[in-house]
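Sequence first, predicted coordinates after that:
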Amino acid sequence: MRFLFVGRFPEIGGSALATLPLIEALREAEHTVLLAHWVVPRRTDWFSQLDLCNLDLAQQGNLLSKIRCLTQLAIQCDIIIAVSELTPTYACQIAGWLTKKPVYAELQVHLDSWIKQNSSPLHHWLIRSLYPHLSGLRCVSKALLTYATKDLGIDKQKSFLVYNGFDLQQIQIQAQAALPQSMESWFTSTTVLCVGRLSQQKRFDLAILAFQQAQPKLPSDARLVIIGDGPLYTELQQLIAGLNLQNSVFLAGLQTNPFPFFANAALFLLSSDYEGFGRVLIEAMACGCPVIAHDCPVGPREVLEEGKSGLLVTDNQPTTLADAMILLLQNSSWRQQLIESGYLRCYDFEQTTLTQQHVQLLTQHSTH
């Protein structure tokens, strides 16, 4: 079969890491795969090495031109797979209708929460009007599968669950690398780590305020390190300066290998307002780093097995997050227990097994 994948990959981040193993597995099964980029990726050379750098779609100046381009690409393929939500998925659906090709999409995040913070309320109506007409929808968590069928009105027969997979062996090899020399001193004592795009969704402002409140009960040289880049970088810098935390809270920027940071941290904190899966939780646990996570919609509760594999916080407020940090850092036996249970849990998300499951489900759905 001939597959057309369509998505936004501005960075080599979660979306690309979830999609590329699937493309590789389809190619190994002797299927033909084309990847069309909705926007030009920052690292085109990385995709070029994999022969996955078709930029025709990205170079179209408006939505109508993109739909025309997609339609031409769809003619050459048997199945369209939209791996980015909302507008790229809508455009793929239109191209599918014009060419009579099945269209599959992915649900990686709680869409209503994302729309509320980032986009036009019109999308609340569009997803409920258009998504039910998809040929199939892959959800990355059970909670999202429930959301898709109950809230978005998608037929249960069209929805299926496949978790995001992780190359755990590679993560653990990379975790053994040295920290950047300029940042080694940040990890000489008790260090709390946050990782993610510096956006409103991740609520790193709450993490900073929580760390400030926890400081009196933490070692005097405890630190908070935040890895990532994004639109709130300057705002977070100003918050750190305003709280006089320049010597204990550090923005590390985007790191090509974040895993040594996980391996050297005392704990990982996720303070997001919402998630779809929370791949950083698996990465932390794979590196032996215990996790505290806001019990947000959706993902953390499922990944952390109702709190068995990590500490869930129901109230995403600085005081509650601070109390959780103090509690876990002062209880070494519980911390060790979470390290061990988290490490075992991450093996439920082993990449090879889940990718093969995805290929099997996708080809089964496509032939019906």
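Yes, it's here.

When you work out contacts or count neighbours from here on, use the C-alpha atoms and nothing else.
Noted.

my guess is residue 316 contacts residue 270, does it?
No. In this structure residue 316 lies outside contact range of residue 270 using CA atoms under 8 Å: 9.8 Å.

For the stretch 51-200 of the chain, which segments count as strands?
79-82, 103-107, 136-139, 159-161, 191-195 (DSSP state E, counting those that start in this stretch).

Kindly reformat those strands as TSV and extend each row with mean neighbour count and distance to residue 31.
Output for the strands of the stretch 51-200 of the chain, formatted as TSV (neighbours: other CA atoms under 10 Å; distance: least, CA to CA, whole Å):
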stretch	mean neighbour count	distance to residue 31
strand 79-82	24	11
strand 103-107	25	16
strand 136-139	25	19
strand 159-161	21	21
strand 191-195	25	35
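
Kindly reformat those as a markdown table and extend each row with distance to residue 41.
A markdown table is the format used below for the strands of the stretch 51-200 of the chain (distance: least, CA to CA, whole Å):
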| stretch | distance to residue 41 |
| --- | --- |
| strand 79-82 | 16 |
| strand 103-107 | 20 |
| strand 136-139 | 24 |
| strand 159-161 | 28 |
| strand 191-195 | 21 |
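
Of all the ones you listed, which one is nearest residue 335?
strand 191-195 (13.2 Å; CA to CA).

neighbours around residue 64, how many?
Neighbours of residue 64 under the rule other CA atoms under 10 Å: 11.

Hmm, I typed the wrong one, I wanted residue 220.
Other residues within reach of residue 220, judged by other CA under 10 Å, total 11.

for comparison:
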Amino acid sequence: MANILFVIGLYPNYGGTEKVTTVLANAFVDRGHKVSIASFEQPHLELKDEELNPSIQLVALSFPLRKKSNVSILENVLDSKKIDVIINQWCLPYYVTSLINKARKKHKCILISALHGVPDQNKRLLTILHHKNTTENPVKRFLYGQAHKAMVFVTGLNLKYVYKHSDQYVVLSKSFIQTFRALSKIKESAKIRAIANPVTIEAPQSFDCLNEKAKENSILYVGRMDHANKRVHRVVEAWEEIHRKHEDWKLVLVGDGPEKETLQSYVKINDIQRVVFEGFKKEAPIAFYQKASVLLLTSDLEGFGLVVIEGMIYGVVPIVYGSYSAIYDIIENGKSGFITPAPYQRTNTVQQLEKLITDKVLRQELSRAAYDRAQHFALDRIVNEWENMIQEVYEK
């Protein structure tokens, strides 16, 4: 059994990486490992008692990241807890890895760095590209283009540094490995392994446990409402095109964010019927997955898309914009859901929505297939992959 330390930016906190950390940490404890979690900021300590196994110790680091006291705190944890494995959940920027390596100089513990996003995409890069593509000023367009190139170059340097100074590097999809190699310009990739995120919510025991009568004629979006990443306006605009044709269906939006008020105003001004804004939910949105028939995700930026497998495990048929390659690991297009091609076009989303709304038999077939496909991301299976990797790396 291993002594494991997670290092993460903000924890406890709401968010995909934070939720995955909690689920993996609890699962490791259930299998006999001892776990600690170190974070630089602790915004929602109430989640510790609500979600985390009581045996897991939280360690408070602080900003600025690179100060000596953080090194000392980590050194004390490595000594007192006899840590065997460090899992770095915040491997960009590079100086988190640098900090960890300073602390483990005199220790034999291994360092596994996990990238919870797409190697060549992040919010900053997308924002620069958005400005470049929307400005009519040729000078600004040139400057944004140069800024984007510079940011891509810096991202590659960060990836290369962390890879070189870790014992193992984990990405969320096999399709990310080639992207990582191209961007970081590493010559070999022996230390890279793909391990997907697990289903992070309580799953039904079987598909038969899902009562077909519980399903409503509803299209569901779950997630943060922001323009740069999630592009939730696309969900609303797709529904706007068809809502008058399907008066027995509704759109349910679960989440909060800076775009929410804008979306509410748009719905009201354009008289879009049967749109329900449910707001942010502290608890997992299982009740919404149980009722929904279709899940709609139109993000420009996703690392993995936890809500997709969460919905699928409850038989919700996903329609997802294929802006990131990991979605092809999750959905078998046309068999367990639909992936619309890039670049984004509303007509593609509307076409797949119409298909599922009007064909109940198809919807039921894909619902079963979505449930079956989600089993590939069952927690036990993913934890097995982590344990096998840790053992292999540690033995080396």
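Great, that's in hand. Predicted model only: the values in this text are computed from it and were never measured.

Tell me how the two chains score on TM-score.
For this chain pair, the superposition-based TM-score is 0.84 by TM-score structural alignment, normalised by the length of the first structure; 354 aligned residues with a CA RMSD of 3.1 Å.

higher neighbour count, residue 316 and residue 270 of the first structure?
Of the pair residue 316 of the first structure and residue 270, residue 270 is the one with more neighbours under other CA under 10 Å, namely 28 against 20.

give me every residue that touches the corresponding residue of the second structure for that one.
Matched by TM-score structural alignment, residue 270 of the first structure corresponds to residue 297 in the second structure. Residue 297 of the second structure makes contacts with 221, 230, 232, 235, 318-321, as judged by CA atoms under 8 Å, 6 or more residues apart in numbering.

Find the nearest non-adjacent residue to the aligned partner of residue 210 of the first structure in the second structure, please.
In the second structure, the residue paired with residue 210 of the first structure is residue 238, using TM-score structural alignment. Excluding its sequence neighbours, the residue lying closest to residue 238 of the second structure (CA to CA, 6 or more residues apart in numbering) is residue 350, at 5.7 Å.

what sits up against stretch 356-371 of the second structure?
Contacts for stretch 356-371 of the second structure (CA under 8 Å, 6+ apart): 207, 217, 293-294, 312-318, 331, 335-337.

In the first structure, what stretch matches that stretch?
Under TM-score structural alignment, the match for stretch 356-371 of the second structure is residues 328-343.

re the thing from before, after the helix or strand hosting the residue nearest to residue 238 of the second structure, next one along is what?
Counting by DSSP states H and E, the element that carries residue 350 of the second structure is helix 346-358. As assigned by DSSP H and E, the chain's next helix or strand after helix 346-358 of the second structure is helix 360-374.

So which elements touch the next helix or strand after that next one?
As assigned by DSSP H and E, the chain's next helix or strand after helix 360-374 of the second structure is helix 379-395. If you count contacts as 3 or more CA pairs under 8 Å, 6 or more residues apart in numbering; DSSP states H and E, helix 379-395 of the second structure packs onto helix 16-30.

helices or strands up against the helix it packs on?
strand 34-41, helix 379-395.

in it, what counts as buried?
Buried residues in helix 16-30 of the second structure, defined by neighbour count with 16 or more other CA atoms under 10 Å: 16-29.

now those residues as a markdown table including distance to residue 151 of the second structure?
Formatted as a markdown table, those follow (distance: CA to CA, whole Å):
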| residue | distance to residue 151 of the second structure |
| --- | --- |
| 16 | 24 |
| 17 | 23 |
| 18 | 26 |
| 19 | 28 |
| 20 | 28 |
| 21 | 28 |
| 22 | 31 |
| 23 | 33 |
| 24 | 32 |
| 25 | 33 |
| 26 | 36 |
| 27 | 37 |
| 28 | 36 |
| 29 | 39 |
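
what's the closest of these to residue 100 of the second structure?
Checking those against residue 100 of the second structure by CA to CA gives residue 21 as the nearest, at 17.7 Å.

For the counterpart of that closest one in the first structure, which non-adjacent residue is closest in space?
Counting by TM-score structural alignment, residue 21 of the second structure lines up with residue 19 in the first structure. For residue 19 of the first structure, ignoring the flanking residues on the chain, the nearest one in space by CA to CA, 6+ apart is residue 83 at 7.5 Å.

May I ask you to confirm that that neighbour is in contact with residue 109?
No. Using CA under 8 Å, residue 83 of the first structure is not in contact with residue 109; the gap is 11.6 Å.

list the contacts for the counterpart of residue 314 of the second structure in the first structure?
Structural alignment (TM-score structural alignment) places residue 314 of the second structure against residue 287 in the first structure. Residues near residue 287 of the first structure by CA under 8 Å, 6+ apart: 171-172, 175, 259, 262-263, 343.

now with 6 Å?
262-263 (CA atoms under 6 Å, 6 or more residues apart in numbering).

cool, residue 259 of the second structure as well?
Each residue near residue 259 of the second structure by CA under 6 Å, 6+ apart is listed here: 225-226.

Count residues in the vicinity of residue 287 of the second structure, would you?
11.

counterpart of it in the first structure?
With TM-score structural alignment as the criterion, residue 287 of the second structure matches residue 260.

Against residue 162 of the first structure, how distant is its match?
Noted for residue 260 of the first structure: a distance of 28 Å to residue 162 of the first structure, by CA to CA, to the nearest Å.

What of residue 234 of the first structure?
37 Å.

So if I had to pick from the two, which one is more boxed in?
Using other CA under 10 Å, the more surrounded residue of residue 234 of the first structure and residue 162 is residue 162, with 19 against 11.

And residue 229 of the second structure, what's its match in the first structure?
Using TM-score structural alignment, residue 229 of the second structure lines up with residue 201 in the first structure.

gap between the two ends of stretch 226-235 of the second structure?
Span of stretch 226-235 of the second structure from end to end, CA to CA: 12 Å.

Pull the residues that contact that stretch.
Applying CA under 6 Å, 6+ apart, the external contacts of stretch 226-235 of the second structure come out as 257-259, 299-301.

can you give me how far it is from the chain middle?
Relative to the chain's own centre, stretch 226-235 of the second structure is displaced by 15 Å; criterion: CA atoms, centre = their mean, to the nearest Å.
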